[in-house]
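Participant: Fold the following and give me the result.
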Amino acid sequence: MTTRLDLMMRDPTLVRNFCMLAHVDHGKTTLSDILIATNGYISQGLAGKLRFMDSREDEQIRQITMKVSSIVLQYEQEGKRYLLNLLDSPGHIDFSSEVSTAVRLCDGGIVLVDAIDGVGIQTQVVLQQAFREKVKMCLVINKVDLLFTTLKLSPQEAYETLASIIAGVNVVMSSLVNAEQIEKAGLGTDGDEDNEEEVDTDDWFMPHKGNVVFGSAIHGWGFSIEDFARVWAEKLKCNPKALTRALWGEHYLEMVKGKDPRIVKKPPKPGALPMFVKFCMEPIAQMYDVIYTNPDEAKRDSMIEKLKLANIRKNDLRSREPEVIVRAVLSAWLPLARAVMTLVTSHIKPPNVQQKARLPALFPELCDKKQQGSEFHRRLRADMERGDADSEFLVAYVGKMYEVDSTGIFMEGEKKEEQLLAFTRVFCGTLR
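Facilitator: Sure thing, here's the model as predicted:
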């Protein structure tokens, strides 16, 4: 019997293969919990506490991820139901080989960066590994809540911190691009059209393009520029796309009585705030202020009413713990899972598209001009580029082997014993 899951797997346009990449303790496993909770594997209350993907006893004891683990999730967006294959990878430098396995198996990656610590050593390592494998990367800046609750930054200072982090990540990406171009020039391949790729340098991650999410995994909230642009475009009666471009960087809103609001590049008056600060950072900072810094139940309830947040449990609002209240309110207002899953489906390409871009890294022999005259190589390359499940060839990459208890794997009556289970990515053909 063909299930809905089988049908989704047969349509590569509805599949996304991605992994979590970050420095240790930047929040990968907590974010994974948030995504997993949307599919009912764990409760929303346990998300961020259970560390569901850390299935080994030593991982739970040490509170760090040591091995790659995977799970299949579903997400519906604009009438389409997507199949998301998520891999959680370690952040500790001692387990870098596990990260290499994760990026080889995936088409995209979510790079997490701590808003307090910024770009760490392992952040640079995972960026390099992902870049070499030609996976499509998106950026999530986590722990933004700490900018307000721990560092006590103003919305303007928080914006400057976030901008500095994005610039730092883009510097790393720019250095990787430059190093690759120098290497190609040294090898005399810079004229090879098959090996040349169009890449951004300074602007690798750009919030106004929608490939950056800001949020807090521990409090369950997150947003992209587009989320706020949709809300404010309606109120300001302006074009959502134009507002999306203006919500990041030094752009200001000029309000003149009797005229429509106008976006300008210079402060219209002393003390004017950039639009990202005014429309994104200030509302979040105000919510933390009335819940954390200067608790004010009346102001809090007024903000909740204005935001029309009707799906908050009354018991959560009655809690004496600010953590419980802020998580209930902000996760209802700006759900992190929705922001990240939309990021994945919108900016990470499906395997039948991304495999073509990755082929020079995955199988350089197929991209060698000397081999292009071979009919065998032409057919194999074409099938791999489109991820053809009906291909006459079977190309698979075995990333890991696990020793597992065979209980539940074999049919009734078959011999049960310890078996090796292969963690495999099929690039074309069907594994039977």
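
Participant: from here on, contacts and neighbour counts on C-alpha atoms
Facilitator: Will do.

Participant: Could I get the full set of strands for the stretch 251-400 of the chain?
Facilitator: Here the stretch 251-400 of the chain has its strands, by DSSP state E, counting those that start in this stretch, at 252-254, 262-264, 395-405.

Participant: buried set for the second one?
Facilitator: Pointing back at strand 262-264 there. In terms of neighbour count (16 or more other Cα atoms under 10 Å), strand 262-264 has its buried residues at Ile263.

Participant: Now do the helices in the stretch 1-150 of the chain.
Facilitator: Ranges of helices in the stretch 1-150 of the chain, per DSSP state H, counting those that start in this stretch, are 4-10, 28-37, 57-62, 96-105, 121-132, 145-149.

Participant: Which of those sits closest to Glu183?
Facilitator: The closest of these to Glu183 is helix 121-132. By Cα to Cα, the value is 12.5 Å.

Participant: just how off-centre is the closest one within its chain?
Facilitator: Here helix 121-132 is found 15 Å from its chain centre; the criterion is Cα atoms, centre = their mean, to the nearest Å.

Participant: Next, the structure of the following sequence, for comparison with the previous one:
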Amino acid sequence: MVNFTIDQIRDLMDKPTNIRNMSVIAHVDHGKSTLTDSLVSKAGIIANAKAGDMRFTDTRDDEKERGITIKSTAISMYFELEKEDVASIKQKTNGNEFLINLIDSPGHVDFSSEVTAALRVTDGALVVVDCVEGVCVQTETVLRQSLGERIKPVVVINKVDRALLELQMDKESLYQSFQRTVESVNVIISTYHDDALGDVQVYPDQGTVAFGSGLHGWCFTLRQFAARYSKKFGVDKEKMMAKLWGDNYFNPATKKWTTKGVDESGKPLDRAFNMFVLDPIFKIFDAIINHKKEALFPMLQKLDIKLLQDEKDLEGKALLKVVMRKFLPAGDSLLEMIVINLPSPATAQRYRVETLYEGPMDDESAIGIRDCDPKGPLVLYVSKMVPTSDKGRFYAFGRVFSGTVKSGPKIRIQGPNYLPGKKEDLFVKSIQRTVLMMGRYIEPIEDCPAGNIVGLVGIDQFLLKSGTLTSSETAHNMKVMRFSVSPVVQVAVEVKNAADLPKLVEGLKRLSKSDPCVQAWIAETGEHIVAGAGELHLEICLKDLQDDHAGVPLKISDPVVPYRETVKAESSMVALSKSQNKHNRLYVKAMPLDDEVTKAIEDGKVNPRDDFKARARVLADEYGWDVTDARKIWCFGPDTTGPNLLVDATKGVQYLNEIKDSCIAAFQWATK
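Facilitator: Sure, this is the predicted structure:
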């Protein structure tokens, strides 16, 4: 039974301090969707018994068949925190009811553009790490991306049941493995440290690391155990949490705490984490797996776990699932960790506005974003398009950063190439409907205030993949998302039946809308080319194209990977070219750019849209350029934003502007 109504969610939308926008990120197959099930079942959207097997956020058929997430899926949930835990929240709150907007994202490297789109609209991330495999390549990539967007992480160490049942680890080696995993995550976090975000390293004794098993549906942070033991020891919860991790030992004979691993007579002592946290879990596992039911029931009584009659007759893993879910329910501990440790939009937008907004930090839109003000000018960023059940139409999926979005009034739809004051890449239209995304369902709502994630109907034909919606004429764009993968694998597609060509062209347009990373264009040879991030990504895109977007049988060529050239050293001679009438001579030479400069261009620190004097100052001060050269950068290439520069190095030549456009066009062709 769903334990909230859409009206309750709509009421909470007006309290930005009580909203948490978060995404679930991890390496492929570390258990994101399975863990998300525990959260979804806590909100009553799916039955408890099915959580872990159902993978509610994997909505497509091919996701179910392959067992991987392909598209990121959003879902909104209502959660009530215990009244005494509200005091642990270090930011402003209003009551104990919370709205959690969760986005489950794919882990496969081919789909990391979906992760980027999910991260842009969230403020916190739940990083899932497999306790057996530890931190993997993709874990590092997604963590780096999230820290670059100034998103605060909390960590879940998943699949603990495997360590117990398959690897049969003892308590101390399990503790050591947890500690190594937490350290590896913290190394990555400190490598990409950002002063504005502050220290976001994760520590189990501060409740920012959870341990559990998504498949079995149990999970805990030290906060739950500290709550159990703090009454017994008569100390407060925070002190108890600090004792339950690290080199803290309890001597049961003298009832004293110590930081030495041995007692006075030299006998080794048990670490507090092993004794108070792992011991009850190990005992339950042992009693159930080795069929010692007579030992199990007194233990459950002590832990205050009540089983129904038919649950008592279960055996093995089925019984283990039921008992562990009642002992340490995953939904409670994860939602508690999310609510207490992740920032609300009101907190996060203060420090995220600089990385999000392109314009000056003192204009009305930037101030609206910083204050997360529902009455300010509208600023909404559309990060991706989600196909609707109505063929060929899309919901624009994004987040309101300032103002309130509703159907009716006309708003400005600014594409990625829009410049303030110009008319290109700009439409002024009204939104038909606003909807709430709920996994595989949608719920209509009247309007949506700042700080929330929303779907919009009726503007898909004015945007390609992403864009900014504003109500203010002076508003700049939100910064374009930087993807960590680029579409490098290409195939040519053609129709089997020539009469279907218009359908293919239409289908390709829809395909490039539906995926943040895929690109489709017509080559010089007249072939239709589709490019994706990898073979799996392409395979899925082509299946979508054939079945949904175009709906016609296609012939597909073998995949090709394009080659690229680069400049390794300054050219030894100056190339000369004369114009047709022999009156003009053009001299060109190529030289490599500093790695730091290319990185600065890719990160957006040096931007083609910056004021040329300000840009020259940065290049001269930080990268040792000559100021006159830096002021005479004609263009960036390819696509006017790439890390290749065309610099005019002439002195005292007249009428240069007459050939500037032609030179720029030639440079763009050459760098493509």
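
Participant: if we can go back for a sec, from the strands of the stretch 251-400 of the first structure, which stretch is densest packed?
Facilitator: Mean neighbour counts were taken over the strands of the stretch 251-400 of the first structure using mean count of other Cα atoms under 10 Å, and the top value, a mean of 21, falls to strand 252-254.

Participant: circling back: now, of the helices of the stretch 1-150 of the first structure, which is deepest in the fold?
Facilitator: Between the helices of the stretch 1-150 of the first structure, helix 28-37 has the highest mean count of neighbours, a mean of 25, where neighbours are mean count of other Cα under 10 Å.

Participant: Just tell me the aligned range of that helix in the second structure.
Facilitator: Here helix 28-37 of the first structure aligns to the second structure at residues 32-41, judged by TM-score structural alignment.

Participant: quick one: the matching stretch to the first structure mean distance?
Facilitator: Comparison of stretch 32-41 of the second structure with the first structure after fitting gives an average deviation of 0.9 Å (mean Cα distance after the TM-score superposition for the first structure).

Participant: surely Cys106 of the first structure meets Val15?
Facilitator: No. Look at Cys106 of the first structure against Val15 with Cα atoms under 8 Å: they stay out of range, at 11.1 Å.

Participant: Just put the helices of the stretch 1-150 of the first structure in JSON lines and tack on distance to Leu247 of the first structure.
Facilitator: Output for those, formatted as JSON lines (distance: least, Cα to Cα, whole Å):
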{"stretch": "helix 4-10", "distance to Leu247 of the first structure": "36"}
{"stretch": "helix 28-37", "distance to Leu247 of the first structure": "25"}
{"stretch": "helix 57-62", "distance to Leu247 of the first structure": "40"}
{"stretch": "helix 96-105", "distance to Leu247 of the first structure": "32"}
{"stretch": "helix 121-132", "distance to Leu247 of the first structure": "26"}
{"stretch": "helix 145-149", "distance to Leu247 of the first structure": "20"}
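
Participant: Between the ones you listed, which one is closest to Leu187 of the first structure.
Facilitator: Proximity to Leu187 of the first structure (Cα to Cα) singles out helix 121-132 among the helices of the stretch 1-150 of the first structure, at 16.5 Å.

Participant: what range in the second structure matches that closest one?
Facilitator: Under TM-score structural alignment, the alignment places helix 121-132 of the first structure onto residues 137-148 of the second structure.

Participant: once aligned to the first structure, how far is the matching stretch on average?
Facilitator: Taken against the first structure, stretch 137-148 of the second structure registers an average deviation of 0.5 Å after superposition, with mean Cα distance after the TM-score superposition for the first structure.
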